[in-house]
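Q: Need a 3D model of the following:
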Amino acid sequence: MLCCEQKALHAHTFCTAKTHTHSEHRGRNMGGVRGILLDSSVLLPSAGDDVSGDAVLRSGADFLLRKLLYSKIPTECLLQETAKTYTCPIFYLSLQDDISSEVSRVWEDNGGCFIHVVSSFREDLYHGSGWLKVIVGSAEKRPSNDFEYVVATGMSSISIHKLEELPLLICNLNKKAMGKEALTVGYVMKPSREEDFAKRGAFPLCPTQNGLIFLPLNYGLPMSSQLKLVDAVLHKATDEILAIDMDSPSEFSDRVTFTTNLQELQRNIKLQLDCCVIDPFNNIFPILDRLKIQQILIGLETVNIQGRHKIRAPHFLKVDSFDEPNLDQRLAEANLSLPNIVKPQVACGVSDAHSMAIVFKVDHYKDLNVPLPAVVQEYVDHSAVLYKFYALGGKIFYAIKKSIPNADTLMNLFAEKGLKPLHFDSLKSLPVAKEGLSANSCQVDLELVNGAADWLRRTLDLTIFGFDVVVQEGTGDHVIVDVNYLPSFKEVPDDVAIPAFWDALKEKIVSGKSKQPTETS
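A: Next up is the predicted model:
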């Protein structure tokens, strides 16, 4: 068993994961795109552009710069203010300067392709021998497969309509350079989440050490043509939920209303039979329903071994109304003693999914302000220590965090307030203990939890997920109190977590391809 440090947060790993240095990333990109030079004409608006009066950048420039910022491809700007905003290096050059010579003094040239991006009215700008000039805004009609044509023929220039198309070209060039071993992952999630992943180096446009290329999917471009470039789609569909109707008798997939963007993605994925989805939308539906997850966790009984601590689900009860006359009897039959934690049945994707309460008396249920239907969950005394586990493919990591105090401590803290229900948002204001982690924080049975993680992976058929464990005082029971899909795993150091993240994705893609029927089958 790994030893624990007595501190508020400490990350651990069960496994040995190979870390990847920056030089390894660069070496993997030999033959692909080695650098990108952005001319001011494609970044700054001109007099004829249809932009608002206070616009700083041309349409699409913000999107492109944010993608290139964490792409691991050297990017230079031929202007000053925009470069400062996006931390891009700056070149001060005139039309007469030899751009390729100047840039070569900064960029290491180990072969591959350098891209110079200019607008259509600057397409005569000299860009250097061996460079690929990308002309933005040309009215020239292009064939649908022209990216592939440029890659195959080694043309020195290409026209694109929008700046947002540049990542697609980069993806094509890198795939061509890597050959059959390249696997492209198209990803889509809300901007804040994407940036959190990207700034940790999770989504480079240049190939990773294990041969993945990441392509940001853009709803502003035809989705069908983008999906033809990718081997897999990584999504965070819970970011795209508009509503969930828990009262509907239909299948859960029909109870969830996604944004029009995600519905478009789903429609186009169905047309790409060889595209791996990480993970299939049907697989994440149980994560959206706290009742369903509680019912699934009952199956953990098969993991337990006689004579050792057991891992289990908390006791629970679904409640459709807090005014039920026999609620106290139902709580007792469900083996629920006070206090209880009350949570909305909807686990994520809607604004009040994390609006919860701790209830100390049965009478307090009558005026409880928690969305219905709700799940009443056992309050487990756990010495104010929570273990956050992350499953990235077959690798398991965990972090230790301070949690809610034991019931008696909590009741004493709020006794002077009359023990009214304690409402909180679990994402913002969890009432954690003020004291440090106790000796109990070293008593987690990692072998037991590892077995439970394997069981969850098989049962839920998810590639990347997280779950929270508390160790009950007295019994030593390990209780899984929450399960979530595609967590940030931010407590795990980047040099360990990101390679494990890439390995998990590749393993899923390769496994999926091996199960696809061949043309002769």
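
Q: hey, let's count contacts and neighbours off CA atoms from now on
A: OK.

Q: Roughly how far does L336 sit from H315?
A: According to CA to CA, to the nearest Å, L336 stands 6 Å off from H315.

Q: so how many other residues sit close to K515?
A: Residues within reach of K515, counting by other CA atoms under 10 Å, total 8.

Q: Could you do V33 as well?
A: 25.

Q: can you check L65 too?
A: Other residues close to L65 by other CA under 10 Å number 23.

Q: okay, and the common contacts of L336 and H315?
A: 377-378 (CA atoms under 8 Å, 6 or more residues apart in numbering).

Q: can you pull the buried residues of the helix or strand where I509 lies?
A: I509 is part of helix 494-515 when elements are defined by DSSP states H and E. Neighbour counts over helix 494-515 (16 or more other CA atoms under 10 Å) mark 494, 496-506, 508-509, 512 as buried.

Q: for stretch 307-324, same thing?
A: For stretch 307-324, the neighbour count (16+ other CA under 10 Å) marks 309-319, 322 as buried.

Q: Taking helix 494-515 as reference, get the angle to the helix or strand harbouring Y387.
A: Per DSSP H and E: Y387 is located in strand 385-392. Here the directions of strand 385-392 and helix 494-515 differ by 50 degrees (axes from the mean of the first three to the mean of the last three CA atoms, to 10 degrees).

Q: Which neighbouring elements make contact with strand 385-392?
A: Judged by 3 or more CA pairs under 8 Å, 6 or more residues apart in numbering; DSSP states H and E, strand 385-392 is in contact with strand 395-402, strand 464-471, helix 494-515.

Q: Just the angle for that strand relative to strand 395-402, thanks.
A: With the same axes, to 10 degrees as the basis, strand 385-392 and strand 395-402 are set at 160 degrees to each other.

Q: Proceed likewise with the subsequent sequence, for comparison:
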Amino acid sequence: MLEGVANLNLSDCYGKVGVPRQVVITKDPSSILDAVSKAGLTLPLVAKPLVVDGSAKSHELSLAYDQFSLSKLDPPLVLQEFVNHGGVLFKVYIVGETIKVVRRFSLPDVNKCELLNGAGVFRFPRVSCAAASADDADLDPVVAELPPRPLLERLAIELRRRLGLRLFNIDMIREHGTRDRFYVIDINYFPGYGKMPGYEHIFTDFLLSLVQSKYKRRLTAKAAGAEMFFDLQASGGCSKSSTCALNRPCT
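A: The predicted model follows:
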């Protein structure tokens, strides 16, 4: 689903949104190094399980620092370039027309020294599922600043249109050292909303809006049918043997 983000042009919305370069690995571990090389990915790489089945392992993240460690990973998985982002992730919940953003702690930045001296694969719980919120933490204001509202609204509109979804969330990060460079690192369709503040009222309003929208469509269809019926009568085109726009025999 991230392909839908990569092609968006949101430069007029107070920020730029991209997707870290990535590659999908479905074969045996020995194919990983060659696939990474062909895709031109730069270390370190975040490894995410391709299939999420609810188990603890399916929610694990791995960070691979060197080429030799890549063969230790267990496909099927997605390998994504790691982008330093100040250790903060923005979880953007989208429920119909409503957008709610929550800060969450994420993987810490990787400095050059760690990259040069680091080796192996480090495993972490999936940070986007963590219960701890970063909203009340004492963070650098530049790191903690939420993405611009116009950017989120435009992104939500485009993704709703491209994906055909009304319920989903986006995991976003801001590239460390910038204020307007964002990356979407994951999109979850129909995710859990229990960690979204005020989800009860938001969900109730969303379901109510669906019912109201369906009711209005029915009223509009009936009104259009009635108008057509009266137009036929006025023009003398309706006979007792015909069936009118209201789908009932004429009397």
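
Q: one step back: let's have the helices and strands packed on strand 385-392 of structure 1 in a markdown table, adding distance to P216 of structure 1.
A: Formatted as a markdown table, those follow (distance: least, CA to CA, whole Å):
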| stretch | distance to P216 of structure 1 |
| --- | --- |
| strand 395-402 | 26 |
| strand 464-471 | 19 |
| helix 494-515 | 15 |
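
Q: For P373 of structure 1, which of the ones you listed is the nearest?
A: strand 464-471 (22.5 Å; CA to CA).

Q: That closest one against structure 2, how far on average?
A: Strand 464-471 of structure 1 differs from its equivalent in structure 2 by a mean of 1.3 Å after superposition (mean CA distance after the TM-score superposition for structure 1).

Q: Where does that strand end up in structure 2?
A: Counting by TM-score structural alignment, strand 464-471 of structure 1 falls onto residues 167-174 of structure 2.

Q: Of all the residues in that stretch, which ones are buried?
A: 167-174.

Q: and what of stretch 148-164 of structure 2?
A: 151-152, 154-156, 158-160.

Q: wait, which of those residues is closest to V184 of structure 2?
A: L155 (10.3 Å).

Q: now the closest one, what's its secondary structure?
A: What DSSP: H, G, I helix; E, B strand; the rest coil gives for L155 of structure 2 is helix.

Q: Structure 1: which residue goes with that one?
A: Mapped onto structure 1 by TM-score structural alignment, L155 of structure 2 lines up with A452.

Q: Then V211 of structure 2?
A: Checking TM-score structural alignment: V211 of structure 2 goes with I509.

Q: pretty sure that match is touching C276, no?
A: Yes. Under the criterion of CA atoms under 8 Å, I509 of structure 1 is in contact with C276, at a separation of 6.1 Å.

Q: give me the number of residues near L166 of structure 1?
A: Neighbours around L166 of structure 1, by other CA under 10 Å: 17.

Q: Just give the closest residue to S159 of structure 1, not the sequence neighbours.
A: Spatially, and ignoring its direct neighbours in sequence, S159 of structure 1 is nearest to I135 (4.6 Å; CA to CA, 6 or more residues apart in numbering).

Q: Near that neighbour, how many other residues are there?
A: Applying other CA under 10 Å, we find 23 residues neighbouring I135 of structure 1.

Q: again, but for Q263 of structure 1
A: With other CA under 10 Å as criterion, Q263 of structure 1 counts 13.

Q: Helix, strand or coil: sort out it for me.
A: What three-state DSSP gives for Q263 of structure 1 is helix.

Q: what stretch of structure 2 lies opposite the helix or strand where F197 of structure 1 lies in the alignment?
A: According to DSSP H and E, F197 of structure 1 maps onto helix 191-198. Per TM-score structural alignment, helix 191-198 of structure 1 has no counterpart in structure 2.

Q: hang on, the earlier thing: I'd like the buried residues of stretch 167-174 of structure 2 as CSV, with distance to Q67 of structure 2 appended.
A: What follows is the buried residues of stretch 167-174 of structure 2, written out as CSV (distance: CA to CA, whole Å):
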residue, distance to Q67 of structure 2
L167, 38
F168, 34
N169, 32
I170, 29
D171, 27
M172, 27
I173, 25
R174, 26
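
Q: thinking again about what came up before, state the pair within the buried residues of helix 494-515 of structure 1 that is farthest apart.
A: Longest span within those, CA to CA: D494 and G512, 26.6 Å.

Q: Stretch 84-101 of structure 2 corresponds to what range in structure 1?
A: By TM-score structural alignment, stretch 84-101 of structure 2 lines up with residues 381-398 in structure 1.

Q: what about the matching stretch, start to end distance?
A: Start-to-end, stretch 381-398 of structure 1 (CA to CA) is 20 Å.

Q: what do you get for stretch 513-521 of structure 1?
A: 14 Å.

Q: what's the closest non-adjacent residue to Y379 of structure 1?
A: Nearest non-adjacent residue to Y379 of structure 1, counting by CA to CA, 6+ apart: N340, 5.1 Å away.

Q: Quick one: map that neighbour onto structure 2.
A: Using TM-score structural alignment, N340 of structure 1 pairs with L45 in structure 2.

Q: What residues in structure 2 pair up with the next helix or strand after the helix holding F197 of structure 1?
A: From helix 191-198 of structure 1 onward toward the C-terminus, using DSSP H and E, the following helix or strand is strand 212-216. Across structure 2, nothing matches strand 212-216 of structure 1 (TM-score structural alignment).
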